[in-house]
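In: Any chance you could fold what I've pasted below:
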Amino acid sequence: MVENRPFLGFLTHLVLIAGVIVVAFPVYVAIIAMTHTDVTLNSGAPLLPGAELISNLIAVWTFDPPGAPPFWLMVWNSTLMALIIMVGKIAISIISAYAIVYFRFPFRTLAFWIIFITLMLPVEVRIIPTYEVVANLGMLNSYAGLTIPLIASATATFLFRQFFMTIPDEMMEAARVDGAGPLKFFRDILLPLSRTNIAALCIILFIYGWVQYLWPLLVTTREEHFTLMMGVRQMAGAQEVDPQWNLIMTAVVLAMLPPVLIVIAMQRLFVKGLVETEK
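Out: Next up is the predicted model:
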């Protein structure tokens, strides 16, 4: 039984409120900044909304900063990259987990642990050899170079494997008695049962692809392949002109919107896919 201690409850809420303020205040400053002119922002950081929101939104979509493509093209590149990475990671991971759990072949367990061990290797360890492979295959400055090296996921493979292991063997035997082959069992039984896990991973993997900065920075030098994260950095670091902070903050807020909207729209499936244990 949890004791009712008013002071402890007050202290808990105070810590939570302080944490929310620390996390949310930079976002609030960015949202406020996108409603002012660059003249106002250069003179200080206002904390109250201005009247330039619409004009800044229109200007950022037509903004063509030095050394970067138009804003809409960077949004398209980031969206395409995130979607390809998301679909590719889920497709490869669920098929890999299916093979590891339901097929009997030599060194099956070893294959899984080799995949799992890659989780212990940070990106910085793998990035130079991965770049060399991509360069030797001629995939620099291409959508293939942006996405293919990132579509393998040990985390998703591990999660699908753990889920498949919770499915009773009797279900597989019943499907086999009914004449269902491996592909039919996978398509008609495993995929529908995995929809909440897939939805949760879709959110995580889309955001993973959307916020990529280091890898696109290495493999892309042409402006037509710049992602939104690269473009915002280019807008802030342009040497030829003074940074237009009102447009930069508008671009930052717009870059935050897709992940936030996806999390809000799929929140119930996301939580269910992470915490659901009884299948």
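In: Please make it C-alpha for all contacts and neighbour counts, starting now.
Out: Fine.
In: Could you report the separation of the nearest residue to residue 116 once chain neighbours are set aside from residue 200?
Out: Of all residues beyond its chain neighbours, the one nearest residue 116 is residue 154 (5.6 Å), with distances taken as C-alpha to C-alpha, 6 or more residues apart in numbering. Distance, residue 154 to residue 200, by C-alpha to C-alpha, to the nearest Å: 16 Å.
In: got it, and residue 149?
Out: Residue 149 is 22 Å from residue 200, by C-alpha to C-alpha.
In: So which of these two has more stuff around it?
Out: residue 200 (20 against 15; other C-alpha atoms under 10 Å).
In: Please identify the buried residues of the longest helix anywhere in the chain?
Out: Using DSSP state H, we find that the single longest helix of the chain is helix 71-102. The neighbour-count check on helix 71-102 (16 or more other C-alpha atoms under 10 Å) flags 71, 73-75, 77-94, 96-98, 100-101 as buried.
In: Could you also give me the structure for this next sequence, so I can compare it with the first?
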Amino acid sequence: MAESPLAARAPSRMLSHLWMVLGVIVVVFPVYYVFIASTHSTQTILRPPLPLVPGAEGLHNYGEAFSGRIGQIGGVSLWRLLGNTTLVALGIAIGKIAISMASAYAIVFFRFPLRMACFWLIFITLMLPVEVRIQPTYKVMVDLGLIDTYPGLILPLIASATATLLFRQFFMTIPDELLEAARVDGAGPWRFFRDILWPLSLTNVAAIFVIQFIYGWTQYLWPLLVTNSNEMNTIVIALRKMISFADADTPWNLVMVTSVLAILPPILVVVLMQRWFVKGLVETEK
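Out: Modelled structure (predicted):
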């Protein structure tokens, strides 16, 4: 008796699911480990092996972190660190979308001299390493008096050649007939953008927002250079300051609490916008 196609595919499907489960474990276990460590005392963390079940110090650790009694970061509350990081991440994400969308709109729908040269000049910036731009950018921020300010943290990072390219590729899929119909109806450039182009671009905006929010949230080098006071630190910089060269001098329980809180917002953004994120990436590729 011939074996059914479904039965023949069963081992292959089981192997695929096994690899998927293993992949999830590899990705999720470090996050679970950090969460478990955040509920134990420093002494327990420094005395391996760490128990894989939550400890009794969780409420005390989180309460101490939120109360602002972390000496390594000048007693700044985690609320302030989370607020700084959220403001920077939102500013970078929204700024990148606004500038990139406007640039792509001008390149695709307007005819002006050196239009493509402008696009390639924007695109070429992808080839410049961050280290090349750090020193002149920092000098500009010093001259403008933007050190230890939110504009100093946000403005140098809002230009994005990648987002401009993605919006350009999507705008090029808009039928010319739609543009002509808008012109016949008397719609100017602003009305065409507001009433037609913007609604069509929402999924792409969502996808780019998720990417750029995480990019802004995880920034380390630039906030490290442009901030001097503990009150202006982001949560990633605070994590680095909390870790000492000697394990005994590092409050590992509070480090783990801060790590958990640094991980949660990006995860929430991805989970809440997952459907739009995937749909936006698919439509952008088209």
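In: The counterpart of residue 51 of the first structure in the second structure in helix, strand or coil?
Out: By TM-score structural alignment, residue 51 of the first structure lines up with residue 56 in the second structure. With DSSP: H, G, I helix; E, B strand; the rest coil as the basis, residue 56 of the second structure sits in coil.
In: How about the contacts made by residue 56 of the second structure?
Out: 39, 40 (C-alpha atoms under 8 Å, 6 or more residues apart in numbering).
In: equivalent range in the second structure for the longest helix of the first structure?
Out: Using TM-score structural alignment, helix 71-102 of the first structure pairs with 78-109 in the second structure.
In: how far apart are that stretch and its match in the first structure?
Out: Following superposition, stretch 78-109 of the second structure is found to deviate from the first structure by 0.6 Å on average (mean C-alpha distance after the TM-score superposition for the first structure).
In: and that stretch, how far from the chain's centre?
Out: 10 Å (C-alpha atoms, centre = their mean, to the nearest Å).
In: The residue mapped onto residue 123 of the first structure from the second structure and residue 157 of the second structure, how far apart?
Out: Using TM-score structural alignment, the partner of residue 123 of the first structure in the second structure is residue 130. Per C-alpha to C-alpha, residue 130 of the second structure is found 11 Å from residue 157 of the second structure.
In: And the two? Which one has more around it.
Out: More crowded of residue 130 of the second structure and residue 157, by other C-alpha under 10 Å: residue 157, with 19 against 12.
In: how about the alignment partner in the first structure of that one, what does it touch?
Out: Mapped onto the first structure by TM-score structural alignment, residue 157 of the second structure lines up with residue 150. Applying C-alpha under 8 Å, 6+ apart, we find residue 150 of the first structure in contact with 85, 89.
In: For the stretch 51-200 of the first structure, which segments count as helices?
Out: Taking DSSP state H, counting those that start in this stretch, the helices of the stretch 51-200 of the first structure run over residues 53-61, 71-102, 108-117, 123-136, 143-147, 154-164, 169-177, 182-185, 191-193, 195-210.
In: between these, which one is nearest to residue 24 of the first structure?
Out: Closest approach to residue 24 of the first structure among the helices of the stretch 51-200 of the first structure is made by helix 195-210 (18.7 Å; C-alpha to C-alpha).
In: give me the stretch of the second structure that the closest one matches.
Out: Helix 195-210 of the first structure covers residues 202-217 of the second structure once aligned (TM-score structural alignment).
In: Off-centre distance for the helix or strand harbouring residue 7 of the first structure?
Out: Using DSSP states H and E, residue 7 of the first structure falls within helix 6-33. Taking C-alpha atoms, centre = their mean, one finds helix 6-33 of the first structure lying 25 Å from the centre of the chain it belongs to.
In: Mean deviation, it versus the second structure?
Out: Averaged out, helix 6-33 of the first structure is 2.6 Å away (mean C-alpha distance after the TM-score superposition for the first structure).
In: in that helix, what counts as buried?
Out: In helix 6-33 of the first structure, counting by 16+ other C-alpha under 10 Å, buried: 27, 29, 30, 31, 32, 33.
In: ok, of those, which one's closest to residue 227 of the first structure?
Out: The closest of those, once distances to residue 227 of the first structure are taken by C-alpha to C-alpha, is residue 30, at 20.2 Å.
In: Roughly how far does that closest one sit from residue 278 of the first structure?
Out: 42 Å.
In: ok, now which ones touch the residue nearest the centre of the first structure?
Out: Nearest to the mean C-alpha position of the first structure, by C-alpha atoms, centre = their mean, lies residue 207 at 1.6 Å. By C-alpha under 8 Å, 6+ apart, the contact set of residue 207 of the first structure is 82, 259.
In: Distance check, it against residue 91 of the first structure.
Out: On the measure of C-alpha to C-alpha, residue 207 of the first structure and residue 91 of the first structure end up 17 Å apart.
In: right, and residue 215 of the second structure touches residue 88 too?
Out: No - applying C-alpha atoms under 8 Å as the test, residue 215 of the second structure and residue 88 come out as separate, 10.2 Å apart.
In: got any residues that touch both of those two?
Out: With C-alpha under 8 Å, 6+ apart as the test, residue 215 of the second structure and residue 88 reach no residue in common.
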